[in-house]
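J.: Structure for the following, please:
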Amino acid sequence: MSEKTVARILKQLGMKSRIVKKYKATTNSKHQMPVHEKYLNQQFSAQTSGEVWMMDIPYSSTDEGWRYLPSVMDHVYPTDCGFQMGSRMTKEPVLSALERAYQAHRPASEVLHHSDRGSQYAAQEHQKKLVEYGMKGSMSRKRNCYDNVCIESFHSILKKELVYLEHFKTREEYISFTWSSTA
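T.: Take a look at the predicted model:
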């Protein structure tokens, strides 16, 4: 079936297709901070909750500017363990999201903490928190979203199914919508 035929049928049914936004790389992996080996190695086979946590920072625009949502996701139960809104993509909201996840779930054994190579995750403060919480760091290869595909996929669906269908005038409007939609 051609695109025009699909578009015509959708229009007759009063429907629209969801358009995927173009990808824009935002990870700053060009830093001099140390990075972890890729221990996860695309082996998404954790057996119990609290064994592997993945972290990423999706973002969306509002009329007032960008909004960032650093979040932590458990591999076995793919829901957000912890997240924190931020108006800048800095280490502070990332640390807050990790703190929230840790306080909410208190893992009983070592957690493999996987993220991209962003400066927020490589920052000394973030690395200290991993040690304090008994977590083992793991980082994706440069420019390889498949190393963190579980959380990337979760955020992609969140954006396509919720965020891209709305227009947000203020950052507060985006925050309240996102929090109420994921709760």
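
J.: CA only for contacts and neighbour counts going forward, please
T.: OK.

J.: Could you check how far the residue sitting nearest the centre point of the chain is from residue 104?
T.: The centre of the chain sits closest to residue 56, judged by CA atoms, centre = their mean, with a distance of 3.3 Å. Per CA to CA, to the nearest Å, residue 56 is found 18 Å from residue 104.

J.: about what we covered before: doesn't residue 116 make contact with the residue nearest to the centre of the chain?
T.: Yes: counting by CA atoms under 8 Å, residue 56 does reach residue 116; the two are 7.2 Å apart.

J.: neighbours around residue 75, how many?
T.: 21 (other CA atoms under 10 Å).

J.: Now do the strands in this protein.
T.: 52-56, 59-62, 65-68, 71-74, 80-83, 111-115, 135-139 (DSSP state E).

J.: Switch the ones you listed over to TSV; also include distance to residue 165.
T.: TSV is the format used below for these (distance: least, CA to CA, whole Å):
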stretch	distance to residue 165
strand 52-56	22
strand 59-62	12
strand 65-68	16
strand 71-74	21
strand 80-83	21
strand 111-115	27
strand 135-139	32
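
J.: and of these, who's closest to residue 5?
T.: Between residue 5 and the strands of the chain, the tightest spacing by CA to CA is seen for strand 59-62, at 31.5 Å.

J.: now the closest one, how far from the centre of its chain.
T.: Centroid separation for strand 59-62 versus its chain: 13 Å, with CA atoms, centre = their mean, to the nearest Å.

J.: Could you give me the buried positions within it?
T.: For strand 59-62, a neighbour-count test (16 or more other CA atoms under 10 Å) marks 59, 61 as buried.

J.: which residues touch that strand?
T.: In this structure, residues lying in contact with strand 59-62 by CA atoms under 8 Å, 6 or more residues apart in numbering are 66-69, 163, 167-171, 174.

J.: which among these end up buried?
T.: For the contacts of strand 59-62, buried by 16+ other CA under 10 Å: 67-69, 163, 168, 171, 174.

J.: Show me the helices in the chain, by range?
T.: 3-12, 91-105, 119-122, 124-132, 149-161, 171-182 (DSSP state H).

J.: Any idea which of those gets closest to residue 77?
T.: Short answer: helix 149-161, nearest of the helices of the chain by CA to CA, at 10.9 Å.

J.: and this one, so I can compare the two:
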Amino acid sequence: MSGKRYPEEFKIEAVKQVVERGHSVSSVATRLDITTHSLYAWIKKYGPNSSANKEQADFQAEIRRLQKELDERDILKKAAAYFAKLSGLRYAFIRDNNRCWPVRLLCQVLDVHPGEFYAWLQQPHSRRYHADLKLTGHIRQFRMESSCVYGYRKIYLDLRDNGQQCGVNKVWRLMQRVGIKVQVGYRSPRTRKGEASIVTPNKPQRQFNPGAPDERWVTDIMYIRTHEGWLYPAVVVALFSRKVIGWSMQLRMTKDIVLNALLMAVWRRNPQKQVLVHSDQGSQYTSYEWQSFLKSHGLEGSMSRRGNCHGNAVAESFFQLLKRERIKKKIYGTRDEARSDIFDYIEMFYKSKRRHGSSEQMPPAEYENLYYQRLRSV
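T.: You can find the predicted model right below:
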């Protein structure tokens, strides 16, 4: 796919994955399905040495300084509750939290010499204790790789794929022992029935499992609160694999959001047959520009009944996952911070790593690749 076909916001967020989050160019290019040559060109244009980003350097440094202060305060707050009953658990606290903060920082805050802590770690324990400790380490690793959203069932599948011999109940017990909790979702509000729509018929009729890719897409818009104001993301999801194939994030909820998201989906997928694109009856989707775009690109429109969100349940489900697994745990200071975090969730985690029950517990990209492999073998 040519790099010039991606919108500017996609390029900027792709560069941030390399510059700010520390991912390698090759790994980011692989997950985003772009060439390394294009990514290097984007880094040259949008990277930290470009004129557009130099003015952000001081601001980012201040953010890192404040984050360090917050980390130290969080350590003290958590340690106070940890030592409420017994004051001799400092070493255990450092052991249980050394994946969240560096060991030397924990020792400094808790007034513990690092040598004493490492000597305490060498105390003899049973084989079972060491086995459970090793397995707990793997659990924490896979938990962090899932952005701390997986429960014991999905972590058990990751452990099994990694060659670890354990039972699903043991994974649950170890997670309970170290206090790893399942991410709790939002409660969906109850809605009343809406009036029948005559804009475009509801053609999928809640049939959310097509037999092949690019037969049906769904699209929707949500809103995210930041201290700077609202940010409005729009996505296009392929029903076959639940893969997000197009997205756009802007400051206002206009028709340009949905048009840019759908344009990205068309460029990425280049469908050879007519695709059914399902949405609600928002003003962005009933606009003349939306209908004209569908017609000019050989797409077929479909809409849910007004006031009824169940017809577009897959898009609603994705936004619920996004809120539960990423947004609920964050407080965004700026829209740019929220945009980068959502890009990371969609492109770096959800598409290539997050397992789905509707796709045989595989990530969307892997599920689609398996489909094409089976198709070629027939």
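
J.: With adjacent residues omitted, what lies nearest to the counterpart of residue 143 of the first structure in the second structure?
T.: Superposed on the second structure with TM-score structural alignment, residue 143 of the first structure falls opposite residue 307. Nearest residue to residue 307 of the second structure in three dimensions, chain neighbours excluded: residue 194, at 4.2 Å (CA to CA, 6 or more residues apart in numbering).

J.: For that neighbour, give its distance to residue 281 of the second structure.
T.: As judged by CA to CA, residue 194 of the second structure and residue 281 of the second structure stand 11 Å apart.

J.: in the second structure, what residues pair with stretch 52-64 of the first structure?
T.: Taking TM-score structural alignment, stretch 52-64 of the first structure hits residues 216-228 over in the second structure.

J.: Give me the distance between the aligned residue in the first structure for residue 202 of the second structure and residue 151 of the first structure.
T.: Superposed on the first structure with TM-score structural alignment, residue 202 of the second structure falls opposite residue 38. Applying CA to CA, the value for residue 38 of the first structure to residue 151 of the first structure is 16 Å.

J.: cool, and residue 34 of the first structure?
T.: 23 Å.

J.: Settle it for me: which of the two has more neighbours?
T.: Taking neighbours as other CA under 10 Å, residue 34 of the first structure and residue 151 compare with residue 151 leading, 27 against 13.

J.: contacting residues for that one?
T.: Contacts of residue 151 of the first structure (CA under 8 Å, 6+ apart): 54-56, 73, 78.

J.: switch the cut-off to 7 Å
T.: Contact analysis of residue 151 of the first structure by CA atoms under 7 Å, 6 or more residues apart in numbering lists 54-56, 73.

J.: and of those residues, the nearest to residue 3 of the first structure?
T.: Nearest to residue 3 of the first structure out of the contacts of residue 151 of the first structure is residue 56 (CA to CA; 33.6 Å).

J.: so that closest one makes contact with residue 114?
T.: No: Residue 56 of the first structure is beyond contact range of residue 114, at 9.0 Å (criterion: CA atoms under 7 Å).

J.: for the helices of the first structure, which one sits closest to residue 19 of the first structure?
T.: helix 149-161 (7.8 Å).

J.: The closest one: average distance to aligned residues in the second structure?
T.: Mean deviation of helix 149-161 of the first structure from its aligned counterpart in the second structure after superposition (mean CA distance after the TM-score superposition for the first structure): 0.9 Å.

J.: sorry, back to before: nearest to residue 18 of the first structure, of the contacts of strand 59-62 of the first structure?
T.: residue 163 (11.2 Å).

J.: What is the equivalent residue in the second structure for the closest one?
T.: Using TM-score structural alignment, the partner of residue 163 of the first structure in the second structure is residue 327.

J.: Relative to residue 223 of the second structure, how far out is that match?
T.: Counting by CA to CA, the gap from residue 327 of the second structure to residue 223 of the second structure is 11 Å.

J.: Next: residue 318 of the second structure.
T.: Applying CA to CA, the value for residue 318 of the second structure to residue 223 of the second structure is 13 Å.

J.: before we move on, what about residue 175 of the second structure?
T.: Distance, residue 175 of the second structure to residue 223 of the second structure, by CA to CA: 33 Å.

J.: what's the answer for residue 231 of the second structure, then?
T.: Counting by CA to CA - residue 231 of the second structure and residue 223 of the second structure are separated by 6 Å.

J.: same question, residue 282 of the second structure
T.: 14 Å.

J.: just residue 18 of the second structure next, same as before
T.: With CA to CA as the criterion, residue 18 of the second structure and residue 223 of the second structure are 27 Å apart.

J.: longest single helix anywhere in the second structure?
T.: The second structure, longest helix under DSSP H: helix 57-82.

J.: which position in the second structure aligns with residue 84 of the first structure?
T.: Under the alignment by TM-score structural alignment, residue 84 of the first structure pairs with residue 248 in the second structure.

J.: Its match contacts residue 233, correct?
T.: Yes: the pair residue 248 of the second structure and residue 233 passes the contact test of CA under 7 Å, sitting 5.7 Å apart.

J.: re the thing from before, how about the strands of the first structure, which one is nearest residue 7 of the first structure?
T.: In terms of CA to CA, the element of these nearest to residue 7 of the first structure is strand 59-62, at 26.8 Å.

J.: Understood, closing this out.
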